[in-house]
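Visitor: Just a sequence and a predicted model for now, questions to come.
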Amino acid sequence: MLDLTFEAPAPKVISGAKQDWELVIGLEVHAQIATRAKLFSGASTTFGAEPNSNVAFVDAGMPGMLPVINEECVAQAVRTGLGLKAAINLTSAFDRKNYFYPDLPQGYQISQLYHPIVGEGEVIVDMAPGIARRVRIERIHIEQDAGKSIHDMDPHMSFVDLNRTGVALMEIVSRPDIRGPEEAAAYVVKLRQIMRYLGTCDGNMQNGNLRADVNVSVCTPGAYEKFIETGDFGHLGTRCEIKNMNSMRFIQAAIEHEARRQIAILEDGGEIVQETRLYDPDKGETRSMRSKEEAHDYRYFPDPDLLPLEIEQAWVDDIAAGLPELPDAKKARFVKDFGLSEYDASVLTAEVDAAAYFEAVAEGRDGKLAANWVINELFGRLKKDDRDIATSPVTPAQLGGIVELIARGDISGKIAKDLFEIVYTEGGDPASIVEERGMKQVTDTGAIEAAVDEVIAANPAQVEKAQANPKLAGWFVGQVMKATGGKANPKAVNEIVAAKLGL
């Protein structure tokens, strides 16, 4: 594993008109479980289907329809818990959370308030190379999603799409360990990365498959330490919850605004009302949505249609045995096996597909050279063309072939960039392209020496200048490279020019 230094949470300090304040943040992340069917029905979870086309009778709340739990949803929740080093509860239970809203046809949401399937765990959040923070996970529970109300199709009517109704969610609840906007975004990024590696959630925030409810409060310096010492939440100040955040940038902006809003109220002698708020990205502000409900407001009670969920330790052990290599372990291996810097390893392991691509390029080759080409040339070009690694026109085998040609000295770095452009736009085998188009680097010292002699003989005045100022020898190198069409080995050219000029 990497040698990490764990920092104590560094609070974001905001200066008010009268005093300094610190932020305390906890997140409830709703992650759509990656399954083809919903939590309690066989209806499809495919995104983008026609409204109300992915709806079973039980999703629509039809009388007499009983829920039947999807085993794969349970397995995915267990897999996520194991990936977060969390306790797996062999017995859990479902509860009804009762409230009325048009997109909730049953009149209640099936969730797990009292007995969640996953207990305490942790997320290691990368703050800088070698520096990490530990955010505690309180619990993960399974619940069903609600539908979607649509208000912008007709000024006089609202519509309801039940396609999301009954889709399985994991609610991942953190402790109030996060102390600033940047750390909050970094936490969500790391959580999404882990779930993508596990294959338990695709993390697509634009589709609503990963959303965060952000709880924000402000306190005076030193109050958080008293909370840690005593466990008394009263030290942290009254929190407000910002609902349904689906952007890292908006999460940070919403926290900043909400903190300053609360500080202004407190310094003016007012009190913070515990409530649920929405973030308006157009105005850059939060606004009140409703008062914050407590558990008793929802009249939770055990769901009478679902028995307690009991799983066996052997089944959990089988899932644990099948876990993939997770991001932190893969990053540590890349540093050790390929000699990469921690930064480069972090870039390459940020997405599971990118990590797999790099490994295929680097297998049996120079790891550092492969990393340089994947990060700088391939990623740079893909970003320019608004592509991702899945749609890269250059395969790992093709890029690996270019790396091999460079390592063998068959092509120079400059020729390699030209070759990469050909492969990117036209395809083909790199080695064959080099042979067919005469791109192979000139390594014959006799041929290079002849080219150097010719340039020197034609430029006696420049020779005198270079002998007086060795830095000007680069001019001869450039002329030789030009004369050979960029095919001469640059190292050999430099050595021969220096020898010929007596430098």
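Guide: Looks like it came in fine.
Visitor: all contacts plus neighbour counts: C-alpha atoms, from now on.
Guide: Fine.
Visitor: pretty sure Ile319 contacts Arg79?
Guide: Yes - with contact defined as C-alpha atoms under 8 Å, Ile319 reaches Arg79; the gap is 6.5 Å.
Visitor: wouldn't Arg299 be in contact with Asn98 here?
Guide: Yes - using C-alpha under 8 Å, Arg299 is in contact with Asn98, at 6.0 Å.
Visitor: who has more neighbours, the two?
Guide: Asn98 (18 against 13; other C-alpha atoms under 10 Å).
Visitor: what number of residues lie near the residue nearest to the more buried one when sequence neighbours are not counted?
Guide: Nearest-residue entry for Asn98: Tyr108, 4.2 Å, with adjacent residues in sequence omitted and distances by C-alpha to C-alpha, 6 or more residues apart in numbering. Close neighbours of Tyr108, defined as other C-alpha under 10 Å, add up to 20.
Visitor: swap in Arg290?
Guide: Per other C-alpha under 10 Å, the neighbour tally for Arg290 reads 11.
Visitor: That one in helix, strand or coil?
Guide: Classification of Arg290 using DSSP: H, G, I helix; E, B strand; the rest coil returns strand.
Visitor: For it, give me its contacts.
Guide: Glu275, Thr276, Arg277 (C-alpha atoms under 8 Å, 6 or more residues apart in numbering).
Visitor: alright, now check it against this:
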Amino acid sequence: MEWSEKYEIVIGLEVHAQLLTESKLFCGDSIAFGAAPNTHVSPITLAHPGSLPKMNRKAIEYAVKLGLACQCEIEQKNYFARKNYFYPDLPKGYQISQHTTPICKNGHVTIKTTSGTRDIRLNRIHMEEDAGKSIHDVDPYNTAVDYNRAGTPLVEIVTEPDLRSSEEAFAYVTELRKLVRYLEVCDGNMEEGSMRCDANISVRLKGTEKLGTKVEVKNLNSIRNVKRAIDFEAERLMGLLEAGEPIRQQTRSFDAGNGTTFAIRDKEDAEDYRYFADPDLPPFDLEDAFIEDIRRMIPALPAERIQQYMTEYQLPEYDAHVITEERGTADYFETILQHTKNYKAASNWMQGPVKTWLNENSQPIEAFPLTPAQVAALIQCVDSGKVSFSIASAKLFQLLLQHPEEQPLALAEKNNLIQQSDAADLEPVIDAVLEKLAAKVAEYKKGKKGLLALFVGEVMKQTKGKADPKKTNEILLKKLQ
């Protein structure tokens, strides 16, 4: 019997997301990525005696914004606690975190997999500061420490043990990253460490209620690695159970090079951290008006937009999902629709020429040189029959990128790209094509009607793509009777 048929995998995820504030959680030091080591530090970051923390209001706003988007209950009476644990890269020797009063409780994130759509329940979202970074490869004898990241504001998003496969975990982290980017509370760049995932994994016999002994795989730095680590660890745990060996509650790390996990230490329990309220930070209360102001700042989120695109704009579900992948792309698309009602054409341009340019230039939509109004004008050129779609997408689009100050129609006229739809212009070309392909014309008249496409193609070739295909078809059919 396959192990996967005998056992059930139970997964809970803890995702740390770095908030997009300009400064640290308890002082004014910059959190900009990529600075020289130990340049974004101050007496507070370095925990000098007598230095006192001061709360970052923007971090609170971002945490509440994320909680509201996840349908969480917002805790109005909050305080911070000290989490005592040896951090070689956190100068205080403890971390300031929330313990008994997470700022957001419950809530959910909706995921969609091959098994369908369902809600993954959240246990909590709480705020805490990040540690610095230990670097082991710059000195053969010593560990170097960079404190730039120490004190950076984080939210930790903790699920209930609701996930049952690596596919669901992959979908959850993907959806969460999309959400924090939409809300502009975190950039979601896992490769820069601004979003990291810890996976709590256990296995149990199918049909049993009691959870198995869990292991935690720390600091997974890509969505793909979240899936790989869960697959490996679940297989390892099932193997131990099959062999009758005990499972130890451990903290483990993932080796992305060979796809395996290895033990770091036996897992601590909450009491090992000796939490107590931080005496240097006063409790803070959130007023109803403060929470409601933040609620009004939440943009239309992907699920809402997908529904709107499918119902109001009659777009296929695939189109709606692709366009809403990034908030900037969806915003750009919706601005195009302020200038045209051809929703499907706008979708095709976003998924075709526009996306191709973004991919080839490795740029976000914000760097795209054409305005939404210009893309709408390109669509109008095609809809009005002035320019064929093939000419518009292959030639006019490229010209417009080179001259973004121009308008599409004027540029088409200037470069002789206007579609030929006048019968007087087309008939001589069509006559010449039919004469050249006289043998094929005979075959067509004997019943080989599929040859019509050959004639149309030849006319397009002769006119360098400028012939109106509809008018060309119409004239050809008359002449071939």
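Guide: Yep, that arrived. Because the structure is a prediction, the values reported are computed rather than measured.
Visitor: Drop the TM-score for these two in here.
Guide: Once superposed, the chains reach a TM-score of 0.95 (TM-score structural alignment, normalised by the length of the second structure), with 477 aligned residues with a C-alpha RMSD of 1.8 Å.
Visitor: Tell me which of Ile319 and Arg79 of the first structure has more neighbours.
Guide: Using other C-alpha under 10 Å as the criterion, Ile319 of the first structure and Arg79 rank with Arg79 on top: 24 against 15.
Visitor: so what corresponds to Gln307 of the second structure in the first structure?
Guide: The alignment partner of Gln307 of the second structure in the first structure, by TM-score structural alignment, is Ala332.
Visitor: Its match sits in which helix or strand?
Guide: Here Ala332 of the first structure sits within helix 327-338, counting by DSSP states H and E.
Visitor: That helix vs the second structure, average offset?
Guide: By mean C-alpha distance after the TM-score superposition for the first structure, the fitted helix 327-338 of the first structure averages 1.9 Å away from its aligned residues in the second structure.
Visitor: Next, the angle helix 327-338 makes with the next helix or strand after that helix.
Guide: Next helix or strand after helix 327-338 of the first structure toward the C-terminus (DSSP H and E): helix 342-349. Going by axes from the mean of the first three to the mean of the last three C-alpha atoms, to 10 degrees, helix 342-349 of the first structure is angled at 120 degrees with respect to helix 327-338.
Visitor: remind me, longest helix of the first structure?
Guide: helix 248-267 (DSSP state H).
Visitor: what range in the second structure matches that one?
Guide: Mapped onto the second structure using TM-score structural alignment, helix 248-267 of the first structure spans residues 223-242.
Visitor: check the fit of that stretch onto the first structure and give the mean distance.
Guide: Averaged out, stretch 223-242 of the second structure is 0.7 Å away (mean C-alpha distance after the TM-score superposition for the first structure).
Visitor: That stretch: how far from the chain's middle?
Guide: From the chain centre to the centre of stretch 223-242 of the second structure is a distance of 25 Å (C-alpha atoms, centre = their mean, to the nearest Å).
Visitor: what does stretch 240-249 of the second structure give?
Guide: Between the centre of stretch 240-249 of the second structure and the centre of its chain there are 37 Å (C-alpha atoms, centre = their mean).
Visitor: which residues touch the aligned partner of Leu13 of the second structure in the first structure?
Guide: In the superposition onto the first structure, Leu13 of the second structure corresponds to Leu27 when matched by TM-score structural alignment. By C-alpha under 8 Å, 6+ apart, the contact set of Leu27 of the first structure is Ile172, Val173, Ser174, Arg175, Pro176, Ala184, Ala212, Asp213, Val214, Asn215.
Visitor: and the helix or strand just after the longest helix of the first structure, what does it pack onto?
Guide: Helices and strands here follow DSSP H and E; after helix 248-267 of the first structure, the next one along the chain is strand 275-280. Judged by 3 or more C-alpha pairs under 8 Å, 6 or more residues apart in numbering; DSSP states H and E, the packing partners of strand 275-280 of the first structure are strand 240-245, strand 285-291.
Visitor: In the first one, which of the residues would be classed as buried?
Guide: This means strand 240-245 of the first structure. Within strand 240-245 of the first structure, the residues that qualify as buried are Cys240, Glu241, Ile242, Lys243, Asn244, Met245, counting by 16 or more other C-alpha atoms under 10 Å.
Visitor: Please apply the same query to stretch 259-277 of the second structure.
Guide: Neighbour count says stretch 259-277 of the second structure has Thr260, Thr261, Lys267, Tyr275, Ala277 buried, by 16+ other C-alpha under 10 Å.
Visitor: How about stretch 44-63 of the second structure?
Guide: By 16+ other C-alpha under 10 Å, the buried positions in stretch 44-63 of the second structure come out as Ile44, Thr45, Leu46, Asn56, Lys58, Ala59, Ile60, Glu61, Tyr62, Ala63.
Visitor: Quick one: the residues you listed as CSV, columns for secondary structure and distance to Trp349 of the second structure too.
Guide: Converted to CSV, those look like this (DSSP: H, G, I helix; E, B strand; the rest coil; distance: C-alpha to C-alpha, whole Å):
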residue, secondary structure, distance to Trp349 of the second structure
Ile44, coil, 51
Thr45, coil, 49
Leu46, coil, 52
Asn56, coil, 42
Lys58, helix, 37
Ala59, helix, 38
Ile60, helix, 39
Glu61, helix, 36
Tyr62, helix, 34
Ala63, helix, 36
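Visitor: returning to that earlier point: dump the helices and strands packed on strand 275-280 of the first structure to TSV, plus distance to Glu363 of the first structure.
Guide: Shown next, in TSV, are those (distance: least, C-alpha to C-alpha, whole Å):
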stretch	distance to Glu363 of the first structure
strand 240-245	40
strand 285-291	50
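Visitor: Looking at those strands, which is nearest to Gln19 of the first structure?
Guide: Taking C-alpha to C-alpha, strand 240-245 is the member of those nearest to Gln19 of the first structure, at 20.9 Å.
Visitor: how far is that closest one from where the chain is centred?
Guide: With C-alpha atoms, centre = their mean, you get 20 Å for strand 240-245 of the first structure.
Visitor: Also stretch 207-226 of the first structure?
Guide: Worked out by C-alpha atoms, centre = their mean, stretch 207-226 of the first structure lies 20 Å from the chain centre.
Visitor: just stretch 5-14 of the second structure next, same as before
Guide: The answer for stretch 5-14 of the second structure is 25 Å, by C-alpha atoms, centre = their mean.
Visitor: before we move on, back to that, which one of the contacts of Leu27 of the first structure is nearest Glu495 of the first structure?
Guide: Ala184 (53.5 Å).
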